[in-house]
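**Q** I'd like to go over a predicted model; first the sequence, then the structure.
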Amino acid sequence: MKKLFVAALMLMTVLSTLGAQAQTKSKLEQDLEDFRAWMNKRVSQGDSITRAEWPVIKQEFRTRTQSLDRNSSQMSEASKQEYGELKTRYNEWEAEKEESYGDPLNRETAAAWERRLAGTNKIGQLKASQLRGAFVRFMENVRAQRTDWSLRDWDYAEHVYLLLSDRKQQVISQMSNSDKMKVAALQLEFNTLRKSRDAKDRYNQMREQR
């Protein structure tokens, strides 16, 4: 009887281990699939990625690869090869973007732009009921000041825009439908203005290179 109990216990342990390994493998496969999709999406964005967005993208890469790096020994050989190729592709892409974007934003200057455009350095603490007013103020300032902005100024303006947009996503479930629609319209306006400026600068660069 005792031998049967020990055998049953050993069988349960083996099955539990196999089950855990299967779950880990399945999670790794899903993480690799998600990483592949993320890479394809980001690379396909091309020149539409701005300097202000770049630090966020680099952090996304680190977050997505942490688990994969830690458990890469449990991948199949085919998955290991694919993962290595994806990371090499990313590193080449990052080197290209770093060369294009140059110096990162200055923290003190960024804080000054937050006050200048949004009226606060505590965007991350804005309540849902305050988001509409913050976006309205931001876009009023953008409209009034943008004609004198350099490309670097646009980077700081977009930094403020991204902070406001991140806060919106955090509290969107608490916002009224009216506020959601108004903020979405203002977001669309900002992105249109930014892309228009980017297109103008790329055109000027092409003319200078002829």
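**A** Noted; the coordinates are in hand.
**Q** Only C-alpha atoms from now on, for both contacts and neighbour counts.
**A** Fine.
**Q** Specify the next element, helix or strand, located C-terminal of the top helix by length along the chain.
**A** Ranked by residue count and defined by DSSP state H, the top helix of the chain is helix 2-44. As assigned by DSSP states H and E, the chain's next helix or strand after helix 2-44 is helix 54-70.
**Q** Now do that following helix: everything it contacts.
**A** Residues outside helix 54-70 that contact it (Cα atoms under 8 Å, 6 or more residues apart in numbering): Leu28, Asp31, Leu32, Phe35.
**Q** Below is structure B, check it against A:
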Amino acid sequence: MKQLIWAGVLAAGALLTACDSTPRERQDMVKEEARKLDTAVDEAAAKLRVAGRRAARFDSVSKSRSRQPLDKAAETAFTNELLGTYAAIETLTPATIEPAFVQFMQQVRARRKQWTQRDWDYATSISRRLNAQFRNIRLDIKGRDELHIRALQTEFTALETGRDVKDLGEAVKQP
């Protein structure tokens, strides 16, 4: 109720102010406010152009990086670090695939904050290999293990996407 009263008071005040000015004065005030809006719009457009260029540059660098082949030795080392005893992905069985995913995600969670985008490329490669092995033996995996693996796959995708979004946001903000 108080809000309605204040709105009425403000509207009445605006009408009284309009009565105390000439049409030319009101026209000048409108022109000045339009200039202020134009300036604000121009500044916002300039910021958007800069952010767009930075986003495009980030995307270009990201695509260029992803086209570079992964170093096999580094990938093997990364696989050993993340999977430990489960590093021989292609030999994982229905009994060992779920613990391999658990090991993988434990390591991803522990290390992800220090990773560069290239580290994520290696982790994504390992994830793809795990997923391929999962598809190969899926029909022999227990239902509860399959559900757990699917949850871990989803978590990995969410973490990776979150990192991409964070990096893009930082790239757009950079001076």
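**A** Nice, thanks for sending it over. These numbers come from a predicted model, not from an experiment.
**Q** now the angle from the longest helix of structure 1 to helix 54-70?
**A** Using axes from the mean of the first three to the mean of the last three Cα atoms, to 10 degrees, the direction of helix 2-44 of structure 1 lies 150 degrees away from that of helix 54-70.
**Q** Map Gln130 of structure 1 onto structure 2.
**A** Alignment note (TM-score structural alignment): Gln130 of structure 1 maps to Thr96 of structure 2.
**Q** In contact with that match, which residues?
**A** If you count contacts by Cα under 8 Å, 6+ apart, Thr96 of structure 2 has them with Tyr86.
**Q** name the helices or strands packed onto the helix ranked longest in structure 2?
**A** Longest helix of structure 2, by residue count under DSSP H: helix 23-67. Applying 3 or more Cα pairs under 8 Å, 6 or more residues apart in numbering; DSSP states H and E, we find helix 23-67 of structure 2 packed against helix 143-173.
**Q** Check the spacing between Met39 of structure 1 and Phe61 of structure 1 real quick.
**A** As defined by Cα to Cα, to the nearest Å, Met39 of structure 1 lies at a distance of 9 Å from Phe61 of structure 1.
**Q** same question but for Trp54 of structure 1, I mixed them up
**A** On the measure of Cα to Cα, Trp54 of structure 1 and Phe61 of structure 1 end up 11 Å apart.
**Q** Equivalent analysis for Gly124 of structure 1, please.
**A** Distance of Gly124 of structure 1 to Phe61 of structure 1, given as Cα to Cα: 23 Å.
**Q** go on, Glu92 of structure 1?
**A** Going from Glu92 of structure 1 to Phe61 of structure 1 by Cα to Cα gives 13 Å.
**Q** which of the two has more neighbours?
**A** Between Glu92 of structure 1 and Phe61, Phe61 has the larger neighbour count (other Cα atoms under 10 Å), namely 16 against 10.
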